[in-house]
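> predicted model, plus sequence, below.
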Amino acid sequence: MLEILQPGLYTSIQDLGRFNYRNYGVPVSGVMDEYHAKLANHILGNHENDAVLEITLQGPHVYFHEATQIVICGADLSPKLNRSDLRANIPINVSKGDELTFGARNYGIRTYLAVKNGFQTEKILESCSFYDGITQKSRIEKGDSIPYQTIKKQQLSNAKIGFHPTVFNDNQLQVFKGPEFDFLSKKQQKLLLEIPFSIGLNNRMAYQLNELLENNFPSIITSAVLPGTIQLTPSGKLIILMKDCQTTGGYPRILQLDEASINRLSQKHTRDKIYFNMISTS
């Protein structure tokens, strides 16, 4: 059992999400950065869809009631086990009574804590992912207990993942044309793919961009949207939908991020700049 002594800023249980209920209006949810969540599970020999803790900006303080193995992958939030610095991207043996804490953010904003065989939390609609209205809560709280399987015979792996933090500094996002892209003028299309955009308000549902793009679109019928869909609002603001986004929307869908760029964007902070690069389909 993992006891939450302090929850951090926004910490939640996530797996890869819910994929069979969009026709009922249920969002996909799931980890924001699939690459690092899958990496953490793979290092431990878990299934890639095993539940992990997604930790945002400020990490929790947790107490391990049973022995296990853990891995932390993603943003560097200065993890410590019993006040000793903890290496990322490598299996770590944890004993009963150990405490995990986090400190200053060095790069990225989301990191993933995986345990051997995954956190054993309730599945609702085939997923453990927290989402307000589907699960009882949207984030963990002080005093919560999160079950995991006890690992009595622990082994340390000599394997480690080569990693360089420059991956978190990449500000190029790869995009496809959205269904309404051709409604833009040639000038608008050119601006969209040349100027830098800066990140404004953001959360698991969407990232808003600060710069405006003129919107002279006709009204469109409410249509399907996905994580990574980039919408243009009537005010000219761009909104990039993320993992907790709705299943339909009424704003023009001018671009669509690829999966790797969703991962990359999920590690960006307010005021970070990004560029859109069109993926050729020819």
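The structure has been received and is ready for your questions. Numbering: from 1, shown residues only.
> could you use CA atoms for every contact and neighbour count after this?
OK.
> helices or strands up against the helix ranked longest in the chain?
Of all segments of type helix in the chain, defined using DSSP state H, the longest is helix 34-44. Contacts defined by 3 or more Cα pairs under 8 Å, 6 or more residues apart in numbering; DSSP states H and E place helix 34-44 against strand 68-76, strand 107-115, helix 259-266.
> this is the other structure I want to compare:
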Amino acid sequence: PKITDSAMAADLKAATSQSQKADPAEQAKLYDTAIGFWEQAVELCDGRAKDRALRNLADNQRVRKSLEEMLGSGAECAGSQKDANALQELARQATTERRWQDAASLYRKAENMWDLAAERCSGAQQQLATQKRDQVAIDGHNVEFCAPRFERAREFQTKFRNTSATLTPTEKQTQQQITETLWREAVAQCKGAAGDLARNNAQTVSRERGTAWTAMLPPDLPSLPTPRANPPAAAPAAATPARNTAGTGATTGAAPASVANGVAGAVSTA
């Protein structure tokens, strides 16, 4: 039991160092210490205690191997990864604060830094940097082009549902057409989980209405930034939507702030 306590305490220090993105050499030393304790526990323990020691030893050895690869790639690789992680964290913070343009700029900087890390690293660390570069590129696209549209559709739908009891059948049909159109516009610019959720929302509105969709937008709808090229795997864009002249426009407000899977968490959880 005493050696297990020592091993778990060393594990906590190593894991904390990793979560705080400490210098890889420092992390390696802490994991070496934890591995040493778990190796002793494997020799001294029996039954469940030994199984637990084996699992923790294997987990720590995997982390230590990745640190060895990082250190073997040199200081430039480690430095680039550290800077890229820092920029990515700043972008996530801007996303939780709904500062879409700031977040997009920070994600582009993080993408550039991960690209540099991919050039400077080798082996598994190079693959990791490439994967993260591709992911932050998606996150950057979403916070700039998806989030404002997702937020607008969600807020219009909320307003519609809060007032639907007072609307005539014709007015209700019009509001549902607008709601679906706004969700379809979000689908066209959202990638990943956010795009899937926007598509599901559009389909739900369509089922509730029960009639064919006609593209329609509220009057005086503010324009939003559009990417130079259409994003891959986007839903087919509708023909130029008609403008509703009934006088009901989209509202503006704050999107939910939780971040999960890039921008999807920021714009999809109510």
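Thanks, I have the structure now. Everything numeric in this text was worked out from a predicted model, so none of it was measured.
> TM value for the aligned chains?
The TM-score (TM-score structural alignment, normalised by the length of structure 2) is 0.25; 130 aligned residues with a Cα RMSD of 6.8 Å.
> quick one: closest of the helices and strands packed on helix 34-44 of structure 1 to Ser145 of structure 1.
Ser145 of structure 1 sits nearest to strand 107-115 of all those, at 14.2 Å, using Cα to Cα.
> that closest one versus strand 68-76: what angle between them?
Put simply, strand 107-115 of structure 1 runs at 170 degrees to strand 68-76, going by axes from the mean of the first three to the mean of the last three Cα atoms, to 10 degrees.
> strand 107-115 of structure 1: what's the following helix or strand?
Next along the chain after strand 107-115 of structure 1, taking DSSP states H and E as the criterion, comes strand 145-146.
> who does the helix or strand just after that next one touch, helix- and strand-wise?
Next in sequence after strand 145-146 of structure 1, counting helices and strands by DSSP H and E, comes strand 172-177. Strand 172-177 of structure 1 sits against strand 253-257, helix 259-266, strand 273-278, with contacts defined as 3+ Cα pairs under 8 Å, 6+ apart.
> circling back to that earlier point, mean neighbour count added to the helices and strands packed on helix 34-44 of structure 1, as JSON lines?
Listed next are the helices and strands packed on helix 34-44 of structure 1 as JSON lines, based on neighbours: other Cα atoms under 10 Å:
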{"stretch": "strand 68-76", "mean neighbour count": "24"}
{"stretch": "strand 107-115", "mean neighbour count": "25"}
{"stretch": "helix 259-266", "mean neighbour count": "21"}
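> just send the ones you listed back as TSV, with distance to Leu5 of structure 1 too.
Output for the helices and strands packed on helix 34-44 of structure 1, formatted as TSV (distance: least, Cα to Cα, whole Å):
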stretch	distance to Leu5 of structure 1
strand 68-76	18
strand 107-115	16
helix 259-266	26
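> I'd like the distance between Ala206 of structure 1 and Ile199 of structure 1.
Distance of Ala206 of structure 1 to Ile199 of structure 1, given as Cα to Cα, to the nearest Å: 11 Å.
> and what of Tyr63 of structure 1?
Look at Tyr63 of structure 1 and Ile199 of structure 1: by Cα to Cα, they are 35 Å apart.
> same check on Leu191 of structure 1?
Remark: distance between Leu191 of structure 1 and Ile199 of structure 1 (Cα to Cα) = 17 Å.
> and Gln177 of structure 2, how many neighbours?
When neighbours are defined as other Cα atoms under 10 Å, Gln177 of structure 2 has 23 of them.
> give me the element it is part of.
Assigned by DSSP H and E, Gln177 of structure 2 falls in helix 169-189.
> same for that helix, what does it pack against?
In this structure, helix 169-189 of structure 2 makes packing contacts with helix 147-163, helix 193-209, strand 216-217, judged by 3+ Cα pairs under 8 Å, 6+ apart.
> out of the ones you listed, which one sits most buried?
strand 216-217 (a mean of 24; mean count of other Cα atoms under 10 Å).
> chain center to whichever helix or strand comes after it: distance?
Sequence-wise, the next helix or strand downstream of strand 216-217 of structure 2 (DSSP H and E) is strand 242-243. Offset of strand 242-243 of structure 2 from its chain centre (Cα atoms, centre = their mean, to the nearest Å): 33 Å.
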